[in-house]
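>>> A predicted structure for the sequence below; I have some questions about it.
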Amino acid sequence: MSNTYKSAGVDKEEGYRTVDKIKSAVAETHNKNVLNNLGSFGAFYEIGGYKNPVLVSGTDGIGTKLKVALDTKNYGSIGIDCFAMCANDIVCHGAKPLFFLDYLACGKLDADVAAEIVMGMVKACKDNECALIGGETAEMPGMYQPGDYDVAGFCVGIVEKDQVIDGSKIKKGDKIIALPSSGFHSNGFSLVRKIFPDFNEEFEGKPIHETLLIPTKLYYQDIKKLMENVEISGIAHITGGGLIENLPRIIPEGLCASINESEIRVPSVMLELEKRGNIDRMEMHGTFNMGVGMTVVVDEQYVAKVLELLPDAYEIGEIVEDSKKIRFK
């Protein structure tokens, strides 16, 4: 009997079936700027209508949150997570997401699982007015066990050069506004899984995996609304490393983000993790978003307008002079 690719563990037919299941849904994310269809060697996106455009790009995965999804066979949200981790980063610079590409690797491809993951990306792309223009599905027996998947993505956005938000305009007296997270998002799950090893244990009346798998919040629409109405000095996406590591990335030298720790609205599942794991509060702030998915820095005159536009946002601190980039009080 002669050897075939299938006998080595790679089923091309399952790959074709995956494409068939997602092709029409992916096409729904396209606009007039997308110049080719799924299946080409490269993806083409035409840029027009900008005077001095700057492309902003980001790439990311969703870490070991995947383990929760795979072990509980809940795949619907992780595509949203993958997109959000990339797109939320570029939104921090005032960029509009243009297009997204994904990479899906596995030990043995299941078209239904792969399609469910990609459909999450499609949903997220539509929410962000972004086109899913390509991707790669790699079946790699021997590298991954059957049932294992890894997911990563790549997003490109665009912004006028004179509208780039980079934190350089942040000044003493500016206020720091918190935009709530939807939960853990996609960070800190190695510790989450250590403290909550049973994903089916009951938490607040339902299996805890339902809380853990709430997808990462998408912030493009919120930031777009703010940019149309107020001047934003800086935006920080609060991911791995929490406020402690991410907020200082946009703070100019000589200035400091002074955070009123008592104002932060910490989700109950994070309080439970902190208590059960006997974890120090600053360790929590250096690992998780603690309920703050994104921070926006604005002049004091814009605070009321921000809170009017985004009713769930709230003030957590201000910019002061200090050699440290962040401090809690």
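Noted; the coordinates are in hand.
>>> going by C-alpha atoms from here, please, whenever you check contacts or count neighbours.
Noted.
>>> what packs against the helix or strand harbouring residue 122?
Taking DSSP states H and E as the definition, residue 122 sits inside helix 111-127. Contacts defined by 3 or more CA pairs under 8 Å, 6 or more residues apart in numbering; DSSP states H and E place helix 111-127 against helix 12-27, helix 78-91, strand 131-139.
>>> check it against this one:
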Amino acid sequence: MPAMENGLTYKNAGVDIDAQDQALARIKELARATFTPGVLSEIGSFGGLFTLQPENPEAPVLVASADGVGTKLKVAQMAGKHHTVGEDLVNHCVNDILVQGARPLFFLDYLATGKLQPHVVVELVSGMARACQVHGCALLGGETAEMPGFYGPGEYDLAGFIVGLAFRDRLLDRNRVAAGDSLVALPSSGLHTNGYSLARKVFFETLKLTVDSYVPELACTVGEELLRVHRSYFAAVWPLVEAGLVKSAAHITGGGIPDNLPRALPPHLGAEIDLKSFDEPAVFRLIRQAGKVPEEDMRRTFNLGVGMILVVGEQHVGQVLSRLVLHGPGWIIGRVVEGAGVRFVGERVG
């Protein structure tokens, strides 16, 4: 397959992660000024923590998060298949509060479109309802906005808001992490819901493919690959959280391992990631090669086959790995080390 002469980056595909980080620094200041005594977390955590009883250490904690599906929606719209992106949305939000140590209580959605198409709405909500049922989470309500002139024909956007429950003594806490702790990875099911601006540019502009194009390297069509459902890790990880076997965890979303794993570590500690420990899925190899994407961009744009990383004390690694076998095995991807930042060692597999 042909490739571009000049390598693609996430920035020239339209997404500037560095600009987002700069904006977030200012947003943190604005949000912090609104904090009340019930707030237990800083902006930038995977989920926000709030308690109704700040003085009671045994009081339950509400954990909330909001997210969207991003330009994966474009692929769904191109394919005319809308039943999976609603599931993506719920699973993404469930994972974000799971890494705080919370189980989901209820979910709300926001759907905006140029012209409401009932069959599309039904498909979207059926996906959300299916995922909510799996997690014992109520689809409590939402908002549908019809905005002609703002969205083009067939276009829509989707966002979700989740609230979960945790207890302060069971919250996953990065301050419990120590140098020498193991990093246990769980595989992703594909791109999940991140990096689609760059992926779409590679598949549809560089390679000139369509959603129906069969790609031998992927053993499926482009649409089938790009619409794989964002995996939920709740069934695999929640029992480990309840058993006290996990210190901290990171959901590997936008920003990849370099930007997400440090959110699960104390500021003075970093991570060493062994590239030899896993085989990178074919879709990422194809994007890298066809788009001539620099390695730094690959690592900060995509999960590269790693959907979640658990920080586990050495004494519990055996138990964690044996329990994960029931849900699709995990593996030791690296360890916690002194000094901030993420370092990659070894040769990439595949």
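Looks like it came in fine. These numbers were taken from a predicted model, which means no experiment stands behind them.
>>> TM-score for these two?
Once superposed, the chains reach a TM-score of 0.82 (TM-score structural alignment, normalised by the length of structure 1), with 280 aligned residues with a CA RMSD of 1.5 Å.
>>> the helix holding residue 122 of structure 1 aligns to what range in structure 2?
Under TM-score structural alignment, the counterpart of helix 111-127 of structure 1 in structure 2 spans residues 118-134.
>>> in that stretch, what counts as buried?
120-121, 123-132 (16 or more other CA atoms under 10 Å).
>>> swap in stretch 79-91 of structure 1?
Neighbour counts over stretch 79-91 of structure 1 (16+ other CA under 10 Å) mark 79-91 as buried.
>>> excluding its backbone neighbours, what's nearest residue 163 of structure 1?
Nearest non-adjacent residue to residue 163 of structure 1, counting by CA to CA, 6 or more residues apart in numbering: residue 94, 7.1 Å away.
>>> which position in structure 2 pairs with the one you found?
Using TM-score structural alignment as the criterion, residue 94 of structure 1 maps onto residue 101 of structure 2.
>>> so what's its match up against?
When contacts are counted by CA atoms under 8 Å, 6 or more residues apart in numbering, residue 101 of structure 2 touches 166, 170-172, 238, 241.
>>> with neighbour count added, can I get these in a markdown table?
Shown next, in a markdown table, are those (neighbours: other CA atoms under 10 Å):
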| residue | neighbour count |
| --- | --- |
| 166 | 23 |
| 170 | 16 |
| 171 | 22 |
| 172 | 24 |
| 238 | 17 |
| 241 | 22 |
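>>> taking these one by one, which sit in helices?
Among the contacts of residue 101 of structure 2, the ones falling in helices (DSSP state H) are 238, 241.
>>> closest to residue 285 of structure 2 among the contacts of residue 101 of structure 2?
Nearest to residue 285 of structure 2, judged by CA to CA, of those is residue 238 at 31.4 Å.
>>> which residue lines up with that closest one in structure 1?
Match for residue 238 of structure 2 (TM-score structural alignment): residue 224.
>>> gap between that match and residue 213 of structure 1?
Computed as CA to CA, to the nearest Å, the residue 224 of structure 1 to residue 213 of structure 1 distance reads 26 Å.
>>> do residue 26 of structure 1 as well
According to CA to CA, residue 26 of structure 1 and residue 213 of structure 1 sit 23 Å apart.
>>> likewise for residue 22 of structure 1?
22 Å.
>>> check residue 249 of structure 1 too.
Applying CA to CA to residue 249 of structure 1 and residue 213 of structure 1 gives a distance of 28 Å.
>>> okay, those two: which has more neighbours?
Comparing residue 249 of structure 1 with residue 213 by other CA atoms under 10 Å, the one with more neighbours is residue 213, at 24 against 17.
>>> you'd agree the more buried one is up against residue 75?
No. Using CA atoms under 8 Å, residue 213 of structure 1 makes no contact with residue 75, being 9.2 Å away.
>>> next, show the common contact partners of these two.
The contact sets of residue 213 of structure 1 and residue 75 overlap at residue 69 (CA under 8 Å, 6+ apart).
>>> report the secondary structure state of the aligned residue in structure 2 for residue 63 of structure 1.
In structure 2, residue 63 of structure 1 lines up with residue 70, judged by TM-score structural alignment. With DSSP: H, G, I helix; E, B strand; the rest coil as the basis, residue 70 of structure 2 sits in coil.
>>> and residue 70 of structure 2, what is it in contact with?
157, 193-194, 196.
>>> apply 7 Å and report the result again.
Residues in contact with residue 70 of structure 2 (CA atoms under 7 Å, 6 or more residues apart in numbering) are residue 193.
>>> check the mean deviation of the helix holding residue 122 of structure 1 from structure 2.
With mean CA distance after the TM-score superposition for structure 1, helix 111-127 of structure 1 departs from structure 2 by a mean of 0.7 Å once superposed.
>>> before we move on, back to that, so which of the helices and strands packed on helix 111-127 of structure 1 gets nearest residue 320 of structure 1?
Closest approach to residue 320 of structure 1 among these (CA to CA): helix 78-91, 24.9 Å.
>>> just checking, what packs against that closest one?
Judged by 3 or more CA pairs under 7 Å, 6 or more residues apart in numbering; DSSP states H and E, helix 78-91 of structure 1 is in contact with strand 53-61, helix 111-127, strand 149-160.
>>> with structure 2 superposed, average distance for that helix?
Helix 78-91 of structure 1 sits 1.0 Å off on average (mean CA distance after the TM-score superposition for structure 1).
>>> need the counterpart of residue 281 of structure 1 in structure 2.
Using TM-score structural alignment as the criterion, residue 281 of structure 1 maps onto residue 295 of structure 2.
>>> just give the nearest non-adjacent residue to that match, would you?
Residue 295 of structure 2 sits nearest to residue 288 (CA to CA, 6+ apart), 7.9 Å away.
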